[in-house]
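Trainee: pasting the structure only:
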């Protein structure tokens, strides 16, 4: 069996295998990222609350403990019919396959020039923060923009403002900010952005970035650095004989299955029954136990598979900096230290092996 990628779902499998080893099953995990970062704690890392070790799993070490072969190579293509995973160095045949490769930034406008940074893969964002510190930006005045008004862009704007207080930070979004939060939470966020001197530009489509200038339909903005958080797509892997959507996500049924021997979940997958399901960690974490159970069922040939049904309401906790956060659930909204405490507790529990 091959585990393609080291995402949340496969980390969950490694944790399970450490506690309950499987005999007579040869399992290989292939990834080009030796560290798997937990996105839920990323903003806390940027702010300086968590260390890099606290927000990441050592995939090699977990694989070793789980008695799983670890291969650090970049996957180039996967052939479903031939059952071959091709990397930049080798080919690997398999009987069973699980795909959990994550996502990358989806940029639908022209980008030319330096100072443009991606937030996916997360390793690039971690490197950007370290680079800012090395260059002595703690007390510098830099014009930093976040393109995209979803939870990722907003959290990062808050956390970079905490870490680099002199940064002149602006969020640009084509629609309204946090369109999947309730109105009460959005009002709180707008008030906090204003209080923390973070600029917000809504309803402004970016058409091009060049020569350190963001060009929009409503005007231009000069920058030192810009982070792209406006959306994501599947990684640049060639899926041969797979059904993939326009963003290169692998199509699966509600059992997270492509066919009887192939699985996918999280940011790598498009669940046919729920095509508009957001690519959010809250869903991936709920999918992971389903993937594990169904994969084990396939390996043991026991037949029955569980179906994943996304929750209609789900708790969202938005880190707003300074160990305060906004809890958003249905029409309920609460801002304060209690929200942060709950988020911190949930996140730390997830990171335990």
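Mentor: In hand now; what should we look at? What you are looking at is a predicted structure, and each value in this text was computed from that prediction instead of being measured. Numbers count the residues shown, from 1 in each chain.
Trainee: make it CA atoms for all contacts and neighbour counts henceforth
Mentor: OK.
Trainee: okay, which residue is most central for this structure?
Mentor: residue 39 (5.5 Å; C-alpha atoms, centre = their mean).
Trainee: and the contacts of the longest helix anywhere in the chain?
Mentor: The longest helix of the chain (DSSP state H) is helix 281-300. Applying C-alpha atoms under 8 Å, 6 or more residues apart in numbering, the contact partners of helix 281-300 are 8-10, 12-13, 39-40, 96, 255-256, 260-261, 263-267, 303-308, 310, 314.
Trainee: buried among those? Make that a ChimeraX selection.
Mentor: Buried members of the contacts of helix 281-300, defined by 16 or more other C-alpha atoms under 10 Å, are picked up in ChimeraX with:
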select :8,9,10,12,13,39,40,96,255,256,261,263,264,265,266,267,305,308
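Trainee: in strands only, show me the contacts of helix 281-300.
Mentor: 263-264 (DSSP state E).
Trainee: how many other residues sit next to residue 84?
Mentor: Neighbour count for residue 84, taken as other C-alpha atoms under 10 Å: 18.
Trainee: check whether it really touches residue 92, as I assumed.
Mentor: Yes. Using C-alpha atoms under 8 Å, residue 84 is in contact with residue 92, at 5.5 Å.
Trainee: how much space between residue 120 and residue 266?
Mentor: 14 Å (C-alpha to C-alpha, to the nearest Å).
Trainee: picking up where we left off before, ok, the residue nearest to the centre of the chain to residue 319 distance?
Mentor: To residue 319, residue 39 is 12 Å away according to C-alpha to C-alpha.
Trainee: got another one to weigh against that:
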């Protein structure tokens, strides 16, 4: 009996588990190790922040999915690997043996190098922790809507921009319902580049910047945060290299992604940021018994941004190569698309569509299209 172990319940693994359940291999014992019971779908997270979706609408129930795929499940955190003995080292359980291993644990924003960032900011990943903080914040504002709130978002990529739109949408709605002035909310977006969404076409950057300015969101460009402190009355103070300082009640950290350090420490070959280097078959370049997909993997020949669209597309080819490896068949290469469409929700049930130099919106038709795509993706895990 061969042992296939999956670490993490990311998008690629969720798809692989579903499809394995539909067509399993005999004589293979499947195990899932995950530190969360419900895994969020990143495409619907901004809509959840805005209040458009319930928790269950945008979360995949991993125990149910494991049951469907006849997988053992350990609710535990992987903290290391023994690649000589093929063991997964867990925080709470005994080491778990494997013949074949797949890793899909996502990424976290880079905060380690900034003094005070870990202690005094809210990282957007892991998403489960972000949502705990978000629920607390909503509760505080609902209980005391007369009190002014100052928030900052560090990072002006797609994640930071969408978070700004949707935080603004939900909180202004709360103030309106409480008959409070909208200037109760002060929202800052801090970005180290000279324009937002710097990986996309400049025309999209201009459009998004104009929309955020209309909402009176304060934009700070070419600003690198080098320290975060907390005052005696729990106010957070952001200090930038330029000399800019900002005082806020909460800071959301949405900067460039980084990887868990235990992967490199285990001996896997990684890129400069610690992500597992994989070949065209989504297989570790240093350890053929290890596969990786989603944000945690960097394809040597096809490096791509850390975006959910790639994790979703990798689910099927990952499963196929895991099965082929177990059956000792030749593996099949996967080539990700170069240009990809993004749909940015603007917090008002409208969206902007962007691909290469082309962008359109925001309008409600694009939001309905985005909503349809997201709901369709989640529907496959609901029954």
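Mentor: Looks like it arrived, so ask away. These numbers were taken from a predicted model, which means no experiment stands behind them.
Trainee: where does the TM-score land?
Mentor: Superposed pair, TM-score by TM-score structural alignment, normalised by the length of the first structure: 0.95. Supporting alignment: 351 aligned residues with a C-alpha RMSD of 1.6 Å.
Trainee: just the ones in helices from the contacts of helix 281-300 of the first structure, please.
Mentor: Judged by DSSP H, helices contain the following of the contacts of helix 281-300 of the first structure: 8-10, 12-13.
Trainee: one step back: how much does the longest helix of the first structure stray from the second structure?
Mentor: Comparing helix 281-300 of the first structure with its match in the second structure after superposition yields a mean distance of 1.2 Å (mean C-alpha distance after the TM-score superposition for the first structure).
Trainee: buried sites along that helix?
Mentor: In helix 281-300 of the first structure, counting by 16+ other C-alpha under 10 Å, buried: 282-295, 298.
Trainee: following it, which helix or strand shows up next?
Mentor: strand 316-319 (DSSP states H and E).
Trainee: so that next one matches what in the second structure?
Mentor: On the second structure, the counterpart of strand 316-319 of the first structure by TM-score structural alignment is residues 342-345.
Trainee: where's the matching stretch relative to the chain centroid, distance-wise?
Mentor: Centroid separation for stretch 342-345 of the second structure versus its chain: 15 Å, with C-alpha atoms, centre = their mean, to the nearest Å.
Trainee: how big is the offset of it relative to the first structure?
Mentor: Following the fit onto the first structure, the mean deviation recorded for stretch 342-345 of the second structure is 0.7 Å by mean C-alpha distance after the TM-score superposition for the first structure.
Trainee: which position in the second structure aligns with residue 103 of the first structure?
Mentor: When the second structure is aligned by TM-score structural alignment, residue 103 of the first structure is paired with residue 107.
Trainee: contact partners for the alignment partner in the second structure of residue 46 of the first structure?
Mentor: Alignment note (TM-score structural alignment): residue 46 of the first structure maps to residue 49 of the second structure. Taking C-alpha under 8 Å, 6+ apart as the contact definition, residue 49 of the second structure lies against 134, 163, 166-167, 170.
Trainee: and these, which of them are buried?
Mentor: Neighbour-count burial (16+ other C-alpha under 10 Å) applied to the contacts of residue 49 of the second structure gives 134, 163, 166-167, 170.
Trainee: is it possible to get JSON lines of those residues that adds secondary structure and distance to residue 361 of the second structure?
Mentor: Formatted as JSON lines, those follow (DSSP: H, G, I helix; E, B strand; the rest coil; distance: C-alpha to C-alpha, whole Å):
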{"residue": "134", "secondary structure": "helix", "distance to residue 361 of the second structure": "28"}
{"residue": "163", "secondary structure": "helix", "distance to residue 361 of the second structure": "18"}
{"residue": "166", "secondary structure": "helix", "distance to residue 361 of the second structure": "16"}
{"residue": "167", "secondary structure": "helix", "distance to residue 361 of the second structure": "20"}
{"residue": "170", "secondary structure": "helix", "distance to residue 361 of the second structure": "21"}
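Trainee: out of those, who's nearest residue 366 of the second structure?
Mentor: residue 166 (16.0 Å; C-alpha to C-alpha).
Trainee: any idea how far the equivalent of that closest one over in the first structure is from residue 112 of the first structure?
Mentor: Matched by TM-score structural alignment, residue 166 of the second structure corresponds to residue 159 in the first structure. Residue 159 of the first structure is 27 Å from residue 112 of the first structure, where distance means C-alpha to C-alpha.
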